[in-house]
Each structure stands twice: as C-alpha cells, then as structure tokens.
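Asker: pasted the sequence and its predicted model underneath.
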Amino acid sequence: MALNNPYATYKNNSVTYASKEQLLLMLVEGAVKFAKIGRQAIVDKDIKKCHENLIKAQNIFYELMATLNVEQGGEWAKAMMNIYDFIVRRLTDANIKKDVTIMDEVIPLIEEVKNTWEEAYKLSKNIK
C-alpha cells in the first residue's frame, strides 16, 4: 500500500496539512514541472507524455482561474485572469502543434506566475 511508503506518507501529509497559500504554491510549482516535462516530451517526440503533462499544466491554470476572486481582487485579479487565460491558450497551441517554440515562450511566464505567488506568500508571512 502506498501509505507504507514513507515518501508517500510525507507527500500525503504535506498536502493534507498545507495552508491555502501553501497549496497554491504547490499548484504553481506543479504547473512549472508539468510544462517542462511536456516541453521535453515534445523534443523526445513522446506525444502521449507531452499531451498528459500539458493537460496537467492547463488543469492547474483552470483551477487557479476558478478560484480567483476577480470582484474582490479588482484590477490585479483581472490581470492575473488574463495571464492565466493566455497561458492556457498557449499550452493548448503547443499541445496541438507539438511546438517547442511555444513552450519556450510560455514556460518563463509560468515561472513568473510561480515567482509572483512565492513573493506574495513571503510578504504575507513576513518572510525574507
């Protein structure tokens, strides 16, 4: 059983007991990871692996879009929604075309989203 595996237990507990902010960081870190795996799969001509990982990255951004409160967040939230939407569209394009150039365009943007949320988390926790 997976729970007998110490790593699986740790991973399960880290998600179970994470704060909302920590879960958000895990999501955006996952998006970066899946996008990079998808990019490498394009290079390796592994269509299935590419598709699976780009869909995972897209799904993370769909989740971020679904949970973003645009009314409460104002202009900043609207700008983030536009960025999320752009990323999803570019991931879709890259997946359809199996185009590494599109991935080279979108991965830095996904990393910037991750960095933005990491910085926001640090500021909210007063971490240097």
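Answerer: Structure received.
Asker: from here on, contacts and neighbour counts on C-alpha atoms
Answerer: Will do.
Asker: buried residues in stretch 84-94?
Answerer: 84-85, 87-88, 90-92, 94 (16 or more other CA atoms under 10 Å).
Asker: likewise stretch 69-85?
Answerer: Quick answer for stretch 69-85 (16+ other CA under 10 Å): 70, 77, 80-81, 83-85.
Asker: report the distance from it to the chain centre.
Answerer: 16 Å (CA atoms, centre = their mean, to the nearest Å).
Asker: packing partners for the helix or strand hosting Ile102?
Answerer: Using DSSP states H and E, Ile102 falls within helix 100-125. With contacts taken as 3 or more CA pairs under 8 Å, 6 or more residues apart in numbering; DSSP states H and E, helix 100-125 sits against helix 20-43, helix 70-97.
Asker: this is the other structure I want to compare:
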Amino acid sequence: MNAYLENMVLTSNPVMQVILLYEKAITCLEEAIEIMEKGLQDHENVKAKYEALGRAADILTVLKATLNMEQGGEIAKNLSEIYQALINDLVRITVEGDEPETIKKMVKVLKDLKESWEAVERKIYGKPQETTPAV
C-alpha cells in the first residue's frame, strides 16, 4: 500500500498533492481524537496520540513552507496564518493537553480547506483524481 500511495503522490498534479497532504493531516488528527475519546492513557496510546499530533504538525509545516507568497498574494498570506494558528494549537495541545473538541475544530478547518482545493482541482483539471484505491 505504501508503494501505491508513493506512486500516487509522485504522479499527482500539484493541487492533488496538496489535497493528499490535507487528507493525511485529517487522518492523523482523527487518530488523536479517537485515542482521546476512548480515554486510553496507557503508554502506547499516549505515544500514538502524540505521534499523530506530531505528524499533523509536520504536514502543516510542509503546507506552510510550500506557499508561494509572491504569486499567492492575499490567499497565500491567509493560508500561512491559518497553518500557523493550527500549528500553534497543536504545540499547545501537545504541551498542555486539551479536549478532543479543539482538535475536532481543527479537522473541520482542514476539511473545509480540502474541499476548496478539490474545487480548484475540478476547475483546473476537470474530473478529480481518485484519492483512494478502487475496490
């Protein structure tokens, strides 16, 4: 499966690559929410929660770093601020702890942004590429 995903990323258009990053960040945050809601506090689950939050922060850092501030203008500036706010929240959650509701709000923001990028992809490339394997 990793080879499949790697191939998808390498052969995707740039907009689809952004969408795939959003999907992975959302998945990571949802993993952390699931662990938090189950109240699992054993070492392995706490470690898994922090790893999931860390992966989400890494993805947001990549998304922020790849913004072209010159060409992107106001949109790039706004995205940069959103990504930074989400990264700051993840750092705070990692240090201080928090309720899953905060992470759920972050997931909502990322899903909304992902939908916007999907609309961009449809406009530029027509039919969106398949992001999950056909069954």
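Answerer: Yes, it's here. None of these values were measured; they are calculated from a predicted model.
Asker: can you put the buried residues of stretch 69-85 of the first structure in CSV and add distance to Leu109 of the first structure?
Answerer: Shown next, in CSV, are the buried residues of stretch 69-85 of the first structure (distance: CA to CA, whole Å):
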residue, distance to Leu109 of the first structure
Val70, 20
Ala77, 16
Met80, 12
Met81, 13
Ile83, 8
Tyr84, 10
Asp85, 12
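Asker: off-centre distance for stretch 63-70 of the first structure?
Answerer: 13 Å.
Asker: contact partners for the residue sitting nearest the centre point of the first structure?
Answerer: When CA atoms, centre = their mean is applied to the first structure, the residue found nearest the centroid is Ala31 (2.4 Å). Counting by CA atoms under 8 Å, 6 or more residues apart in numbering, Ala31 of the first structure touches 56-58, 60-61, 110.
Asker: scan these and report the most crowded one.
Answerer: Compared across the contacts of Ala31 of the first structure, Ala57 has the highest neighbour count, 27 neighbours, by other CA atoms under 10 Å.
Asker: which residue is the nearest non-sequential neighbour of that residue?
Answerer: Spatially, and ignoring its direct neighbours in sequence, Ala57 of the first structure is nearest to Ala31 (4.5 Å; CA to CA, 6 or more residues apart in numbering).
Asker: neighbours around the equivalent of Glu30 of the second structure over in the first structure, how many?
Answerer: Alignment note (TM-score structural alignment): Glu30 of the second structure maps to Lys36 of the first structure. For Lys36 of the first structure, the number of neighbouring residues by other CA under 10 Å comes to 19.
Asker: now swap in Glu44 of the second structure and tell me
Answerer: Neighbours of Glu44 of the second structure (other CA under 10 Å): 9.
Asker: and the angle from whichever helix or strand it is part of to helix 100-125?
Answerer: Glu44 of the second structure belongs to helix 43-65 when assigned by DSSP H and E. Here helix 43-65 of the second structure points in a direction 40 degrees away from that of helix 100-125 (axes from the mean of the first three to the mean of the last three CA atoms, to 10 degrees).
Asker: now helix 43-65 of the second structure: buried residues?
Answerer: Quick answer for helix 43-65 of the second structure (16+ other CA under 10 Å): 45-46, 49-57, 59-61, 63-64.
Asker: now stretch 94-102 of the second structure
Answerer: So for stretch 94-102 of the second structure, counting by 16+ other CA under 10 Å, buried means Pro100.
Asker: leaving out sequence neighbours, find the closest residue to the match of Glu30 of the second structure.
Answerer: Using CA to CA, 6+ apart, the closest residue to Lys36 of the first structure is Ile107 (7.2 Å).
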